[in-house]
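In: predicted model and sequence below, questions to follow.
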Amino acid sequence: MKNISFLFISFLILLSSCGKKNTFILEGKLDDLTSDSLVLYYIEPVYKLDTLILKKGVFKQKFNADSISLFYIILDNQEKIPVIVESGGKIQIKGNNRLYVIKGKGENKLMGETLLTLKKREVMNLPMKAQVDTFIKNNPRSYANVFLIDRFYAHDSTPDYKHIIELIQSLNGNVQDTRYLTDLLAKAKEQKGDENKYINLFNEPDKDGKTIDFRDLKNKYVLVSFWASWDAKSMEEQDSIATIVKQMKKEPFTAISVSLDMDKDAWTEIISKRDTTQWKQVCGFKGWKGNIARQIGLNKLPTNILVAKDKSIIDNDISSQTILNRIRNLIKQDKEKDKSK
C-alpha cells in the first residue's frame, strides 16, 4: 500500500512539473494607458489577434507553450512590445507606453537587453542598424531576430530587400521557418530589383460583396489607402481622407480604402459609423496576405499609395497632408498639356 501511495504521489509531482514546463507566464505593470485591455498581435505560429486584460495597468496571463509563439503587445499609442512564448519561460514588463523594460529568462532576457541597448543608442542619436546586424550575426538561433528584422528593416520607409534576404538566410533553420520570416523572405525576393511601378491587378470586394476593379476607374487619379479598424493611427488617417475627397469631388480623383481587417463584423461596424460613404471601402479579410497588400509590398499602417490614370504608382507612401497639393498639381499639369496639344 505504501508503495502504491508513493507511486501515486510521484505521478502527481510529475504531472505538476510537466504542467509548469509547458506554460509561459506574462506579467507586469504599464502606466499611462487609456484602456483596460490591449491587443496581442500574433505572428507565429499563425497570424491572429487576442486580448490582454489589465486592472489598473497590472496584468498576468499564462500561455500554453508546447511550441514557440511570437506576438506583439500593441499599446494604445501603437508602440509594440515583443514577446517570445517559450516552454517554462517567464517575462515581466514594467514602464509606460513611451519607455518600458523587459525582464525575463532565456530568449526574452536576451531580447530585453538588446532592446535596452538599442534604446540607449537611439537617445544618443547613434546608428542602430549596425548594432542590429551584429546581434543577428552573433545570435543566429535567437527568435529575437524576427522582431528585430521586422522593426528595423521590414518597416523601413525604403526597405533594403537585398539585405533583408541576406539577414534571413543567415539565421538558423528554425528561426527562418517562422511564418513571418518565411512570408517576408518571399516578399523580399519578389521586390528585389522590382520597383513596383504599376498596380497590375486590383479586384477587392466591398461590404456588399461587389468587386471593385481598377478598370472601372478610368481617367482618374486614385488614392489607395491601407488601414485597419484595430490600428488607431490609420483610423485617424481615414478621417483626413474624408476631407480630401470632399474637396476633390469635382476633379478626376477618387479614393479606395483597403482594410487589413480579418473580422467582417468589426470592419462593417466601423465603416458604417464613419464618414466613409463618399468613396469606396474594400476588404478581402486576408490581412497582410491580401492580394493588393502583397503586390505592393505593404509593410506598415497607415500607408497611402497614389496611382496615376494609367495605374502607374506615383508615390508609394504619401502623407495625407501632402495629397491635396500633389493631386492639384498633377491635374494642373494635365490641363497645361492638353492646352499645348
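Out: Perfect, thanks for sending it.
In: for the rest of this, base every contact and every neighbour count on C-alpha atoms.
Out: Fine.
In: Provide a list of residues in contact with the residue most central in space within the chain.
Out: Note on the chain: the residue nearest the mean C-alpha position is residue 300, at 5.7 Å, using Cα atoms, centre = their mean. Residue 300 is in contact with residue 155, counting by Cα atoms under 8 Å, 6 or more residues apart in numbering.
In: how near is it to residue 69?
Out: Using Cα to Cα, to the nearest Å, residue 300 is found at 22 Å from residue 69.
In: what of residue 17?
Out: Distance check for residue 17 against residue 69: by Cα to Cα, it reads 21 Å.
In: same deal with residue 187?
Out: Counting by Cα to Cα - residue 187 and residue 69 are separated by 22 Å.
In: then residue 329?
Out: Taking Cα to Cα, one finds residue 329 at 48 Å from residue 69.
In: neighbour-wise, which of those two wins?
Out: Counted by other Cα atoms under 10 Å, residue 329 and residue 69 do not tie: residue 69 has more neighbours, with 20 against 12.
In: surely that one is in contact with residue 87?
Out: No. Applying Cα atoms under 8 Å as the test, residue 69 and residue 87 come out as separate, 9.8 Å apart.
In: just the terminal-to-terminal distance for stretch 212-222.
Out: OK, stretch 212-222 end separation, Cα to Cα: 13 Å.
In: check stretch 205-212 too.
Out: Across stretch 205-212, first to last residue, Cα to Cα, it's 6 Å.
In: for residue 29, helix, strand, or coil?
Out: Secondary structure, DSSP: H, G, I helix; E, B strand; the rest coil: residue 29 is strand.
In: ok, which stretches of the stretch 1-150 of the chain are helices?
Out: For the stretch 1-150 of the chain, helices defined by DSSP state H, counting those that start in this stretch occupy the ranges 2-21, 106-123, 129-138, 144-149.
In: residue 185: neighbouring residues, count only.
Out: 21.
In: if I look at it, how far off is residue 299?
Out: Residue 185 sits 13 Å away from residue 299, going by Cα to Cα.
In: now residue 212
Out: 23 Å.
In: for residue 222, same thing?
Out: For residue 222, the distance to residue 299 - Cα to Cα - is 20 Å.
In: which one's more surrounded, those two?
Out: residue 222 (23 against 18).
In: C-terminal to the helix or strand encompassing the more buried one, what's the next element?
Out: Following DSSP states H and E, one finds residue 222 within strand 221-227. The element immediately downstream of strand 221-227 (helix or strand, assigned by DSSP H and E) is helix 232-247.
In: need the contact partners of stretch 40-49.
Out: Applying Cα under 8 Å, 6+ apart, the set of residues contacting stretch 40-49 is 39, 50-52, 68-74, 178-180.
In: try this one next to it:
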Amino acid sequence: MKKLLLTALSAVAMLQVGAQSKYKISGQIKNFEGKYIYLHKFTGTSDQLDSVLLKNGKFSFSVPVSNAEMIAISGTSKFSPAWKAFFMDTHDLTFTASGKSWADAVIKGSAANNIYNEWDAEWEAIRQDAGKLYKMLDSAGKLEDKSAGEALRKKGEDGFAALDQRMADAVTKIVDKYPNSPVSAYVIVDRYVNYPNTERAVKEYAKLGAQAKASFYGKKIEEYLAIEQKTAIGKTIELSLPDVNGKMVSLSDYKGKIVMVDFWASWCGPCRKENPNVVKAYKAFHDKGFEIVGVSLDDKKANWLKAIDADGLSWKHVSDLKGWKGEYVGKLGIRAVPTNFILDENGKIIAKNLRGEELYQKLEEIFN
C-alpha cells in the first residue's frame, strides 16, 4: 500500500493514437499579469505542449484532443503551486484561477473533469490518511523500546492494509459507475499499471466499455497486460548486470536456489521502508537456500552504495546505473519500485510483488 502514496498525476509518455481535433481553453487568472502560462499534455512525446503570455488576465490555448485526456495549466514550465491538472474532453472549456496557488481553479465545460473530480476527492482523502500512517511508521522506527516500536509498526502496517482495500473499493466504485469514461481507464492506469497490480487491472479493465478501452489510457492498460505476460507466474526470466565492483552477475548463476529479484532504489521511500522486512526474511531463510539479487534503479553509484550500507542489505546487488532507462526496466516491464520476483530452482517465477508478512509467509511455505 505504501507505494500508493506517490502522486496521482502520473502517465508515461507515448504517442497518442486516433484522430485528433482541436478544442479551446479560455482562461482567466487574477494577480498573475505579465507572466507566461504553460500547457502540459501527458499523452505525447513531450509533456509541455504550448505557452502563452497572460494579457489583461486572460489567455487561450487550442488543444488537440481525440477523446478525453489529462492535461495541466501552470504558471511555470515545471510543477509549482501555480498548477492545475484536469481532464479535457471534446468540448471547449473555461479555466479560472487566482493568486499563486491554483489548486482551487474552476474548470467548466468538461464532463470528463467532473468525473475526475469525483475520483480525486476520494483519492485525496486516502492520501491524507496514508500520510498519517507514514508518520506512525517513522515514529515506530525511532522508539527506543523495541517491543513498543514493533507494536506501533504492526498497527501502521494493518492501517495500510485497510487503506489498500479502501483504495480498491474506490477504484471499483468509479469504474462501475462510469465504465465508458476514459477517466475510469485513467484511474486503472494510475493505481494498477503505474503501481502494478495485474490481478486488479485485469478485473477492472474487463468492465470498461469500448470508448474507455479505445482511449489513450485504455491502450496503456492493454499494453501493460501484454508486457505482464512476459513475467507471469511460470515464466522464466534472465538478467545480467554488473555488481558493486563491476563484476557481471547473472540469474543463471543462482540455478538450484530460491532467488528473489528485487528492483529498488536509494531514492525510493517505499523501498527503504520495506527493506527491514526484506532483511528479516533474508536472515530467516538464507541458510536454507534463499538468495536475493537487488537490482537498483539508481543513476549515482555513491547514493546506491550508501543506501546498501545504511539499510544493512547484505546480499548481492547489481545495477547499470541508468535509472528508469536501464536495460531490464523495459524488458521486464518495471513501472514502479519496489517490484520483486521470486524464482524457483529452475529460474521460473513462482511469486511476485510480495511485501512484509506476505513475503515471509511465502518463504515459510517454500522452505518449511
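Out: Done, it's in. Given the structure is predicted, the values throughout are model-derived calculations rather than measurements.
In: in a helix, the residue nearest to the centre of the first structure, correct?
Out: No. Under three-state DSSP, residue 300 of the first structure falls outside any helix and is assigned coil.
In: and it, how far is that from residue 317 of the first structure?
Out: 10 Å.
In: do the same with residue 120 of the first structure
Out: 29 Å.
In: could you list which residues are in contact with the nearest residue to residue 192 of the first structure once chain neighbours are set aside?
Out: Nearest non-adjacent residue to residue 192 of the first structure, counting by Cα to Cα, 6 or more residues apart in numbering: residue 161, 5.7 Å away. Residues counted as contacts of residue 161 of the first structure (Cα under 8 Å, 6+ apart) are 188, 189, 191, 192.
In: my read is that the last one contacts residue 163, right?
Out: Spelled out, that is residue 192 of the first structure. No. If you go by Cα under 8 Å, residue 192 of the first structure and residue 163 don't touch, sitting 9.9 Å apart.
In: neighbour count: those two, which is higher?
Out: Taking neighbours as other Cα under 10 Å, residue 192 of the first structure and residue 163 compare with residue 192 leading, 16 against 13.
In: could you pick out the longest strand of the second structure?
Out: In the second structure, taking DSSP state E as the definition, the longest strand is strand 21-30.
In: what comes up buried for that one?
Out: 23, 24, 25, 26, 27, 28, 29 (16 or more other Cα atoms under 10 Å).
In: one more: stretch 299-311 of the second structure?
Out: In stretch 299-311 of the second structure, counting by 16+ other Cα under 10 Å, buried: 299, 304, 308.
In: CSV for those, including secondary structure?
Out: Shown next, in CSV, are those (three-state DSSP):
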residue, secondary structure
299, coil
304, helix
308, helix
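In: now these as CSV including distance to residue 48 of the second structure?
Out: Listed next are these as CSV, based on distance: Cα to Cα, whole Å:
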residue, distance to residue 48 of the second structure
299, 25
304, 31
308, 36
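In: closest one to residue 161 of the second structure out of these, please.
Out: residue 308 (27.1 Å; Cα to Cα).
In: which element follows the strand or helix carrying residue 204 of the first structure toward the C-terminus?
Out: For residue 204 of the first structure, the enclosing helix or strand under DSSP H and E is strand 203-205. Downstream of strand 203-205 of the first structure, the next assigned helix or strand under DSSP H and E is strand 211-213.
In: average offset between that next one and the second structure?
Out: By mean Cα distance after the TM-score superposition for the first structure, the fitted strand 211-213 of the first structure averages 1.5 Å away from its aligned residues in the second structure.
In: now do that strand: which range of the second structure does it align onto?
Out: Mapping strand 211-213 of the first structure onto the second structure (TM-score structural alignment) gives residues 248-250.
In: what comes up buried for the matching stretch?
Out: For stretch 248-250 of the second structure, using 16+ other Cα under 10 Å, the buried residues are residue 249.
In: if I look at the corresponding residue of the second structure for residue 68 of the first structure, how far off is residue 219 of the second structure?
Out: For residue 68 of the first structure, the aligned position in the second structure is residue 41, judged by TM-score structural alignment. For residue 41 of the second structure, the distance to residue 219 of the second structure (Cα to Cα) stands at 17 Å.
In: of the two, which one has the most company?
Out: Set residue 41 of the second structure next to residue 219 and count neighbours by other Cα under 10 Å: residue 41 wins out with 22 against 17.
In: so what's the more buried one up against?
Out: Residue 41 of the second structure sits in contact with 47, 48, 49, 69, 70, 71, 72, where contact means Cα under 8 Å, 6+ apart.
In: returning to what we had before: name the helices or strands packed onto the longest strand of the second structure?
Out: Strand 21-30 of the second structure sits against strand 58-65, strand 93-98, with contacts defined as 3 or more Cα pairs under 8 Å, 6 or more residues apart in numbering; DSSP states H and E.
In: burial measure for residue 160 of the second structure, as a count.
Out: Residue 160 of the second structure: 19 neighbours (other Cα under 10 Å).
In: so it, which state does it fall into?
Out: The local conformation at residue 160 of the second structure, judged by three-state DSSP, is helix.
In: relative to residue 209 of the second structure, how far out is it?
Out: Counting by Cα to Cα, the gap from residue 160 of the second structure to residue 209 of the second structure is 31 Å.
In: also residue 96 of the second structure?
Out: Computed as Cα to Cα, the residue 96 of the second structure to residue 209 of the second structure distance reads 32 Å.
In: and residue 116 of the second structure, by the same measure?
Out: Residue 116 of the second structure sits 17 Å away from residue 209 of the second structure, going by Cα to Cα.
In: tell me which of these two has more neighbours.
Out: Using other Cα under 10 Å, the more surrounded residue of residue 116 of the second structure and residue 209 is residue 116, with 21 against 18.
In: correct me if wrong: the more buried one contacts residue 86.
Out: Yes. Contact criterion Cα under 8 Å: residue 116 of the second structure and residue 86 qualify, at 7.4 Å.
In: picking that back up, so for residue 120 and residue 317 of the first structure, which sits in the more crowded spot?
Out: For residue 120 of the first structure versus residue 317, the count of surrounding residues by other Cα under 10 Å is larger for residue 317: 16 against 12.
In: what's the match for the more buried one in the second structure?
Out: Per TM-score structural alignment, residue 317 of the first structure is aligned with residue 353.
In: the closest residue in space to that match that isn't next to it in sequence is in what secondary structure piece?
Out: Nearest non-adjacent residue to residue 353 of the second structure, counting by Cα to Cα, 6+ apart: residue 340, 4.8 Å away. Per DSSP H and E, residue 340 of the second structure falls inside strand 339-343.
In: what about that strand, how far off from the first structure?
Out: Counting by mean Cα distance after the TM-score superposition for the first structure, strand 339-343 of the second structure comes out at 2.5 Å.
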